[in-house]
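Enquirer: got a predicted model here, sequence first, then my questions.
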Amino acid sequence: MNSKMLVFSNAVAGQDDAFNDWYDNTHLADVAEVPGVVRGERYEIVPSALGGGGEPAHRYLAVYELSGDPEDVAKAFGAKAATGEIKLSPTLDMSTLSVQIWRARDTGSSAD
């Protein structure tokens, strides 16, 4: 099953350097150790002249590739967070955090 966990986030005001240091050097590896997480990559918004909507709600995005049942991965992530194996940084703005798991659509085969 092909699925991705998308994590949209922001740093607490004035804490971008410390936030990125924690995310890049600690958190990304901690999440990658969750059973069912294959790997993760981070992105930052690119200011664009494409227009539409003004300032984006999030500056940072992490995309994690998952294997197996996404519900099992979510439970494993929650368990590691509950035990403190995954620690969150005070530089993470929890009020804007958005996490979703997306699954590839099965469009079937139309080959005749």
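Expert: Nice, thanks for sending it over. Numbering: from 1, shown residues only.
Enquirer: switch to C-alpha atoms for all contacts and neighbour counts from now on
Expert: Will do.
Enquirer: look up how far S3 lies from T107.
Expert: Remark: distance between T107 and S3 (Cα to Cα, to the nearest Å) = 14 Å.
Enquirer: and for M94?
Expert: If you measure M94 against S3 using Cα to Cα, the figure is 24 Å.
Enquirer: so between the two, which is more surrounded?
Expert: S3 (18 against 14; other Cα atoms under 10 Å).
Enquirer: quick one: contacts for the more buried one?
Expert: Under the criterion of Cα atoms under 8 Å, 6 or more residues apart in numbering, the contact partners of S3 comprise 65-67, 70, 101-104.
Enquirer: buried subset of those, written for PyMOL?
Expert: Paste this into PyMOL to select the buried members of the contacts of S3, with burial taken from 16 or more other Cα atoms under 10 Å:
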select buried, resi 65+66+67+70+101
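Enquirer: got a markdown table for the contacts of S3, with secondary structure and distance to A11 too?
Expert: As requested, the contacts of S3 are exported to a markdown table (DSSP: H, G, I helix; E, B strand; the rest coil; distance: Cα to Cα, whole Å):
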| residue | secondary structure | distance to A11 |
| --- | --- | --- |
| E65 | strand | 23 |
| L66 | strand | 25 |
| S67 | coil | 28 |
| P70 | helix | 27 |
| I101 | strand | 21 |
| W102 | strand | 24 |
| R103 | strand | 27 |
| A104 | coil | 29 |
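Enquirer: try this one next to it:
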Amino acid sequence: MIEALLVVFTNPIEGRDDDFNDWYTHVHTRDALGYRGSIAQQRFRLSDEQVQEFPGGRFFAKYLALYEVYDARRFVQEHIDNALTPRMVIEDSIDISRMDDFHYYPLHYRDKAPRTFQTGSVVVEQIKSKPGHEAQFRDWYNDHYLPARFREEGIITGALLAYDPHGQLVEFSPEHDHVGIWRLSDDRARSLWRAHDLEECPHIDRTALAVTCWDILTDRLTEDAIHHPTSAALAGEERARARIQAAGTEMKDRGEHLKH
């Protein structure tokens, strides 16, 4: 059973999507899942079809990763101990100017098609409860909103998770103290969120609400698959690491040339 879900929103440096995805999928994911504390991970790309408008016309992140974690504190400590070493290579294709990278802890979960939870696209609800209204919001979501939404066709799973300071990589708190994660069997179910049912809740900050739709980018990868990789997975990882190393060598040589 998972203890937490690590929700990670990221962006590549402008024009370097291919390098970023090559590194994240074939190197970073495999590095991270090799650490103690994790179970599985899956990556998504921001869908062209959205149900909410955002400032500037687009949500701030292009990519989403969901890590299933059974020991959040251990998983974070492994990151701290290994970041920027050969055990966790960080390529310069990632835009570090803004990343949301927080563990959220399950409060409520429903599944109408067990063992198919990794096959559908995802809708993510980022929710900020009003000060002093956290308990009322959770009651409303668990007793009213989630059961009603879950009965709709095209939905596989629904979950409400809450932020807690335990086992976090950074010392500051996220803007949103809750997330709803919905997996769909049919992308047409995204239209259910156009009604903005969440905005009816009197216990949330409507100005902070963010509802986004995500398409599958990679299959769900388990910790076991990291420790017992296929030949194709090994080949992909070796190729990606060689590319990153070659790019680093080229940059170093260019720097030496400029000195002279």
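Expert: That came in fine, so what should we check first? Just so we're clear, the structure is a prediction, and the values are computed from it rather than from any experiment.
Enquirer: could you report the neighbour count for the residue nearest to A18 of the first structure when sequence neighbours are not counted?
Expert: Closest residue in space to A18 of the first structure, ignoring its immediate chain neighbours: T91 at 6.8 Å, by Cα to Cα, 6 or more residues apart in numbering. For T91 of the first structure, the neighbour count with other Cα under 10 Å is 19.
Enquirer: now the corresponding residue of the second structure for T91 of the first structure: how far from R87 of the second structure?
Expert: Using TM-score structural alignment as the criterion, T91 of the first structure maps onto S93 of the second structure. Using Cα to Cα, one gets 18 Å for the distance from S93 of the second structure to R87 of the second structure.
Enquirer: kindly report the same for D95 of the second structure.
Expert: Computed as Cα to Cα, the D95 of the second structure to R87 of the second structure distance reads 20 Å.
Enquirer: now do I13 of the second structure
Expert: Distance of I13 of the second structure to R87 of the second structure, given as Cα to Cα: 23 Å.
Enquirer: so for the two, which residue has more residues nearby?
Expert: In this view I13 of the second structure and R87 are compared by other Cα under 10 Å, and R87 has more residues nearby, 17 against 14.
Enquirer: that one: which element?
Expert: Assessed by DSSP states H and E, R87 of the second structure sits outside every helix and strand.
Enquirer: go on, E41 of the first structure?
Expert: Under the criterion DSSP H and E, the helix or strand holding E41 of the first structure is strand 37-44.
Enquirer: which parts of the stretch 1-150 of the second structure are strands?
Expert: Using DSSP state E, counting those that start in this stretch, the strands of the stretch 1-150 of the second structure run over residues 4-10, 38-46, 63-69, 100-111, 122-127.
Enquirer: if we can go back for a sec, residues contacting the match of T91 of the first structure?
Expert: Here S93 of the second structure is in contact with 12-13, 16-17, 19-20 (criterion: Cα under 8 Å, 6+ apart).
Enquirer: still touching in the first structure? Go through the residues you listed.
Expert: With the contact criterion set to both residues aligned by TM-score structural alignment, their matches' Cα atoms under 8 Å, the contacts of S93 of the second structure that also touch in the first structure are 12-13, 16-17, 19-20.
Enquirer: any chance of these in TSV, plus distance to I80 of the second structure?
Expert: As requested, those are exported to TSV (distance: Cα to Cα, whole Å):
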residue	distance to I80 of the second structure
P12	22
I13	23
R16	26
D17	26
D19	24
F20	21
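Enquirer: quick one: which of those is most hemmed in?
Expert: Top of these by neighbour number is F20, holding 21 neighbours under the definition other Cα under 10 Å.
Enquirer: my read is that that one contacts I94, right?
Expert: Yes - with contact defined as Cα atoms under 8 Å, F20 of the second structure reaches I94; the gap is 6.1 Å.
Enquirer: between those two, what contacts are shared?
Expert: In contact with both F20 of the second structure and I94: 12-13, using Cα under 8 Å, 6+ apart.
Enquirer: ok, back up a step: of all the strands of the stretch 1-150 of the second structure, which lies closest to L258 of the second structure?
Expert: Of all these, strand 4-10 sits nearest to L258 of the second structure, with 32.4 Å by Cα to Cα.
Enquirer: mean shift of that closest one relative to the first structure?
Expert: Following superposition, strand 4-10 of the second structure is found to deviate from the first structure by 0.8 Å on average (mean Cα distance after the TM-score superposition for the first structure).
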